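*Asks:* Please work out how this folds:
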Amino acid sequence: MAAAVQLRIQDDQVVLTNGILQLTLTNPGGNLIEIQYCGIDNLLELSNPNLRGGFWDLNWSEAGSAGTRGKFDTIEGTTFRVVVETDEQVELSFTRMWDPSLQGDHAPLSIDKRFILFRGCSGFYSYAIYERNEDMPAFNLNETRIAFMLNIQKFRYMAISDDRQRYMPLPDDRLPPRGEELAFPEAVRLVDPIEPEFKGEVDDKYEYSCENKDNQVHGFICLEPPVGFWQITPSNEFRTGGPTKQDLTSHVNPTTLAMFVSTHYGGTDLVVKFGEGEPWKKVFGPVFIYLNSASDENEAFKLWDDAKRQMNQEVESWPYGFPASEDFPKADQRGTVSGNLLVRDRYTSEELIVADGAYVGLAPPGEIGSFQKECKGYQFWTRADSQGYFSINNVSPATYNLYAWVPGFIGDYRSESTITITAGCEVELGDLVFEPPRDGPTLWEIGIPDRSAAEFYFPDPNPLYINKLYLNLPADRFRQYGLWERYADLYPDGDLVYTVGTSDYRKDWFYAHVNRKIGENIFQSTTWQVNFEVDNVVQTGTYKLRIALCSATYSELQVRVNDPDANPPHFTSGLIGSDNAIARHGVHGLYWLFNIDIPESQLRQGYNVIYLTQAKNDTALHGIMYDYIRMECPEPDTIPMK
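*Replies:* The predicted model follows:
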């Protein structure tokens, strides 16, 4: 029989062991300073004076602050208590209560960090309860997470998915003179690494980002002895931004993270802003730290397969029944929502269309599409099946809107009425019909409406700036540094020209609309041109140009019709976005949809041109990514040209 869980409380430390692993935490701070497992004295790295061991932290700023960065708060507990102590399970609490004397030094939150160890379990769980009351000042929460800094000498092989795995360089390789910082601090070219195999590569933690829906297990493997350290997140309900929000996973140092709130790939729109005295409570986690080992070094890489098996087991066990906090709803306190989503687009089909593969979710009540910027509540998402049927299970008690979007169609669905979940309820919504924006038949279109720029042209990386992992992964070729610079190589003198009917967006539409560098720190706005023909201009209606963006970073999209010098332009988005998806090697950030009326008087029979200008040119990284563009005719009998 497996050994009982044992707890030893010392003046400045708390030690937990179950015969498989041993955890040592600071008392009352609640930071992990030692994990013993499989003969390794400590899986954690303590040499870094700032980021050491395992810890919860957050980044916050004063109310009214601009940007997405402020002060880091390492969340040191001030009170320790034992919540559960049996031979089978121990749950520990490290709490820091808010006190007005802390104003300016710590985020105005009361935080209770929990750690759980079971008998016979090769790993441990952690979660935290964040709470505000009416006495707390306003502030901005930019980020919060649990992080683990692993033993530098032991953990060198990283795994994020079946094909995103590799040996990693050392943290010293990123420091001058071994490393050369590029356009931003996260991206470093390894010019003289300790191990020559990494020479010439770019290391950037954002190259290893992952969408929330896929971010369930990642970590590192130690080869001698063969040991795995894995971060498993069995649910996305406590993460912000929806299922396709991207975030960090594991990266050099070696570091492995569970991100709960962040502005990555969203920018200032994802800063959580609390008003004076605004109450709030949220449980982040539990997440599971899984440790595994192999008896033979030749079996080390199979630890990834075992970690995936464990991840599936954790997902099937959600929601956990063991957290002692009453703020974490158990399975019998939750409810289910199901229904069938259909699409009505009369210019695509006379019949209702099943919403095959639709993303369907429950999020706090808000405007259409507000879920992608919602950060305070919980969200519950699923994918509809091939017939449009969906079931969202284990939903916490609260009031929600139902949100959805359907690959292949622009726009967002939101339920007209709210949905209230109570313990044990089963809400059957029946048939729901989404009518995507549409005024007339398609005259022409560019791209695929899937909230991603992945279908467009991605150039080969500059040989000076490569990550070898992605050279043979076509689906991830966008995860290379500096691809935005290749635009000027491909279009040194003039800008992109796309001709409807002859051009192919997979080859002729650059993945990002960026500026052109024309001198040292001098950049020029670029104007793309869409050429198309109209055989017969309808004289009795308005054409509609729909432009869906999947990313924007301090940008302004201007649209002109048949007059490149029109001032003012026929349409401007104004200054939008700060998601930095271009710089962070993504194919999407936040979704934007603009519906632009084009009077028939602006078009002419025969040859026409739409001019698209990204007008902000302060840096190389100000730009947008298009998801999809469509021109609609005003009359049903217009002959469409696709």
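*Asks:* CA only for contacts and neighbour counts going forward, please
*Replies:* Will do.
*Asks:* Which residue ranges of the stretch 1-150 of the chain form strands?
*Replies:* 6-9, 13-17, 21-26, 32-37, 54-62, 71-73, 79-85, 89-96, 110-118, 123-132, 139-149 (DSSP state E, counting those that start in this stretch).
*Asks:* Tabulate those strands (CSV), appending mean neighbour count and distance to residue 464.
*Replies:* Putting the strands of the stretch 1-150 of the chain into CSV (neighbours: other CA atoms under 10 Å; distance: least, CA to CA, whole Å) gives the following:
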stretch, mean neighbour count, distance to residue 464
strand 6-9, 16, 53
strand 13-17, 20, 48
strand 21-26, 21, 43
strand 32-37, 20, 39
strand 54-62, 21, 34
strand 71-73, 16, 34
strand 79-85, 15, 51
strand 89-96, 22, 47
strand 110-118, 23, 44
strand 123-132, 19, 41
strand 139-149, 23, 29
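*Asks:* Of those, give the one that comes closest to residue 307.
*Replies:* strand 123-132 (11.3 Å; CA to CA).
*Asks:* quick one on the thing from earlier: using JSON lines, lay out the strands of the stretch 1-150 of the chain together with distance to residue 358.
*Replies:* Formatted as JSON lines, the strands of the stretch 1-150 of the chain follow (distance: least, CA to CA, whole Å):
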{"stretch": "strand 6-9", "distance to residue 358": "48"}
{"stretch": "strand 13-17", "distance to residue 358": "45"}
{"stretch": "strand 21-26", "distance to residue 358": "43"}
{"stretch": "strand 32-37", "distance to residue 358": "41"}
{"stretch": "strand 54-62", "distance to residue 358": "33"}
{"stretch": "strand 71-73", "distance to residue 358": "38"}
{"stretch": "strand 79-85", "distance to residue 358": "42"}
{"stretch": "strand 89-96", "distance to residue 358": "39"}
{"stretch": "strand 110-118", "distance to residue 358": "36"}
{"stretch": "strand 123-132", "distance to residue 358": "31"}
{"stretch": "strand 139-149", "distance to residue 358": "29"}
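*Asks:* structure for this one too, so we can compare:
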Amino acid sequence: MSPLGVRLYIQDHHVVMDNGILQVTLSNPEGIVTGISYNGVDNLLEVLNDESNRGYWDVVWNALDGSKTGVFEVIKGTTFKVIKESEEQVEVSFSRPWDPSLQGKLVPLNIDKRFILLRGCSGFYSYAVYEHVGSMEWPAFSLGETRIAFKLRKDKFHYMAVADNRRRPMPLPDDRLPGRGQPLAYPEAVLLVNPVEPELKGEVDDKYQYSCDNKDLKVHGWISMDPPVGFWQITPSDEFRSGGPLKQNLTSHVGPTTLAVFLSAHYAGDDLVPKFGQGEPWKKVFGPVFIYVNSVMDREDPLTLWDDAKRQMLVEVQSWPYSFPASEDFQSSDQRGTVSGKLLVSDRYVCSDYIPAGGAYVGLAPPGDAGYWQRECKDYQFWTRADEMGYFSIKNIRSGNYNLYAWVPGFIGDYRNEVGITITPGCEIEMGDIVYEPPRDGPTLWEIGIPDRSAAEFYVPDPDPKYVNKLYVNHPDRFRQYGLWERYSQLYPSGDLVYTVGKSDYRKDWFFAHVNRKKEENTNTYEGTTWQIRFTLEDDNNQSDGGSYKLRVALASASLAELQVRVNNPKANRPLFSSGLIGRDNSIARHGIHGLYWVYNIEIPSGVLVKGNNTIYLTQPRAQSPFQGLMYDYIRLEAHPPQQLHA
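*Replies:* Reported below is the predicted structural model:
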């Protein structure tokens, strides 16, 4: 028997979509998801919340003239419209136009929210079209965040899954309230002192412990054990997310809350907040994303709902771009194109032949300089990973103008193809062999770390026993524990980190974050720290021949920090190099092992280094808070090229 067709019921204040598997109720004309009925549960969303606080699109925005800052706005439609209605599919629109009379009251965007229910489908889709019109009546503004949020029933949804190794029974929202929870260094982090479930006592709950890179953020959600029901947010494509594959976003967290984040400044700062000038035309489609619900028979294990959600995620990814959205602004597969090729690396100090760029991240993003993609936040990006031989194919690229970008794990820096690429409907562009030459002046004298844009390979300490999240004990993501920044002062109570090339092991002896030191145990005052790299030079050819050395420092993160480099004289008034104040990614506080990526290529002139013992001093002097600091990705010292030395 075929599944029931889709039905649409329009009421005075609500619209109901029903396909016999689930019912989705939306407020009319606001377009807030007020109810999801499934598997005998009248509403999977939190019935104790006001209808406007259950399932909604929202924005955070600022007026660029400073008159409005950090405005949080739930997007409420003013016009309801049926876009498509048949037994196979219902698509409805809740739109909210903007005009100059709304200046300062609402974000200056036309917003059209869409919801789709298909026959036989255990879930529904949502997407939205945002538009800033090219007219001088439309003011300048910035868009700090936009997302979809679902607040689930706290009496049912207690088990959360973000990844195979990141899933667990979660605290209740009540556990974060005074008497049960004690706020820590910032409001998001709470120590559970008297939780409803006693086994959670002494743990830290912090929503940032469950953040995730875009590249890994395809499905997450919650399980109710009684009745056994899963609620999952599936994002089949990253094309409408900002910042590329390494941008981190929030997922699910105590609430129980499930998020689909499209734009945010998290783990990046203001660089990833798009700013629109007065009258600047812009239009973008966010989504569709899929809200999937599933269930098992009474005697089956409810935790298998996670496995089913992952299978459904693969189905959605393979179905992208969807064929059913009715908006002309969502490009179908025949309006898109493909780019393929082979990426090779040329580094003569590693290998005389070209090296296949195995596992390289290759993508198309709007035109810009090399590495621009990680700060790009207005338009679309399309990424893939090359195979072990460096072959790549990027499919389903929206028509438009792009550059081709790449970076290769194991090599520093960013590749950008010099020639722009224009995608037209149905095009198949074959790039052939393209070659990335990473920064390199001479042979490696020594190196610390692995060039992979992350500090994960360095020493991550055990957390203070008072602040443990049991999920991350003996876990690859042990850096997600709360309070690790405080462990540096405990491990280095009287002097800062000293790393001796040839003796030290970066996995044990290089602390994962270059953080400040607490001056005294019970004060909130901090001081900058200076790390040392000690090494021996066997000869001084560079000095005698007038050559120079090159120090390459790749940073995985910077939070209101500064990197100063001195060589062999820690008291030198002026450092050999200073980055100046950089970074607002806040990765130290938010348990990220990386934020934005920075590379500095520092010349060390002849005569500064000597034959025998040398020391490089790395200072981070900014010390107003414990969260200011750096994470290193990779450091390398290069000698001058031999042929130039003996020319």
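*Asks:* quick one on the thing from earlier: of the strands of the stretch 1-150 of structure 1, give the one that comes closest to residue 570 of structure 1.
*Replies:* strand 139-149 (36.4 Å).
*Asks:* Where in structure 2 does the closest one align, residue-wise?
*Replies:* Matched against structure 2 by TM-score structural alignment, strand 139-149 of structure 1 falls on residues 141-151.
*Asks:* Mean distance between the matching stretch and structure 1 after superposition?
*Replies:* The superposed stretch 141-151 of structure 2 is, by mean CA distance after the TM-score superposition for structure 1, a mean 0.4 Å from where its aligned residues fall in structure 1.
*Asks:* Need the single longest helix in structure 1, by residues.
*Replies:* helix 303-316 (DSSP state H).
*Asks:* That one: which residues count as buried?
*Replies:* 303-304, 307-308, 310-311, 314 (16 or more other CA atoms under 10 Å).
*Asks:* now the residue nearest the centre of structure 2: how far from residue 430 of structure 2?
*Replies:* For structure 2, the residue nearest the mean C-alpha position is residue 248 (1.2 Å; CA atoms, centre = their mean). In this view, residue 248 of structure 2 and residue 430 of structure 2 are 31 Å apart by CA to CA, to the nearest Å.
*Asks:* likewise residue 582 of structure 2?
*Replies:* Distance from residue 582 of structure 2 to residue 430 of structure 2, counting by CA to CA: 39 Å.
*Asks:* Those two: which has the busier surroundings?
*Replies:* Higher neighbour count among residue 582 of structure 2 and residue 430: residue 582, with 16 against 12, using other CA atoms under 10 Å.
*Asks:* and the equivalent of that one over in structure 1, what is it in contact with?
*Replies:* Residue pairing (TM-score structural alignment): residue 582 of structure 2 is matched to residue 576 of structure 1. Counting by CA atoms under 8 Å, 6 or more residues apart in numbering, residue 576 of structure 1 touches 552-556.
*Asks:* now those in TSV, with distance to residue 34 of structure 1, neighbour count and secondary structure?
*Replies:* TSV is the format used below for the contacts of residue 576 of structure 1 (distance: CA to CA, whole Å; neighbours: other CA atoms under 10 Å; DSSP: H, G, I helix; E, B strand; the rest coil):
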residue	distance to residue 34 of structure 1	neighbour count	secondary structure
552	42	32	strand
553	41	26	strand
554	43	21	strand
555	46	25	strand
556	50	21	coil
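*Asks:* preserved in structure 2, out of the residues you listed?
*Replies:* Among the contacts of residue 576 of structure 1, the contacts conserved in structure 2 (both residues aligned by TM-score structural alignment, their matches' CA atoms under 8 Å) are 552-556.
*Asks:* before we move on, back to that, how about the strands of the stretch 1-150 of structure 1, which one is nearest residue 467 of structure 1?
*Replies:* strand 139-149 (22.6 Å).
*Asks:* Packing partners of that closest one?
*Replies:* For strand 139-149 of structure 1, the helices and strands in contact under the criterion 3 or more CA pairs under 8 Å, 6 or more residues apart in numbering; DSSP states H and E are strand 54-62, strand 255-261, strand 272-274.
*Asks:* Could you confirm residue 489 of structure 2 falls within a strand?
*Replies:* No: secondary structure of residue 489 of structure 2 (DSSP: H, G, I helix; E, B strand; the rest coil): helix, not part of a strand.
*Asks:* Please enumerate the helices of the stretch 101-250 of structure 1.
*Replies:* Using DSSP state H, counting those that start in this stretch, the helices of the stretch 101-250 of structure 1 do not appear at all; there are none.
*Asks:* before we move on, the earlier item: give me the contact list for the following helix or strand past the longest helix of structure 1.
*Replies:* Per DSSP states H and E, the first helix or strand lying C-terminal to helix 303-316 of structure 1 is strand 335-343. Residues outside strand 335-343 of structure 1 that contact it (CA under 8 Å, 6+ apart): 352-355, 358, 384, 387-397, 421-436.
*Asks:* if we go to 6 Å?
*Replies:* With contact meaning CA atoms under 6 Å, 6 or more residues apart in numbering, strand 335-343 of structure 1 is reached by 352-355, 388-395, 421, 423-435.
*Asks:* in structure 2, what residues pair with the helix or strand just after it?
*Replies:* Counting by DSSP H and E, the next helix or strand C-terminal to strand 335-343 of structure 1 is strand 353-354. Per the alignment by TM-score structural alignment, strand 353-354 of structure 1 matches residues 355-356 in structure 2.
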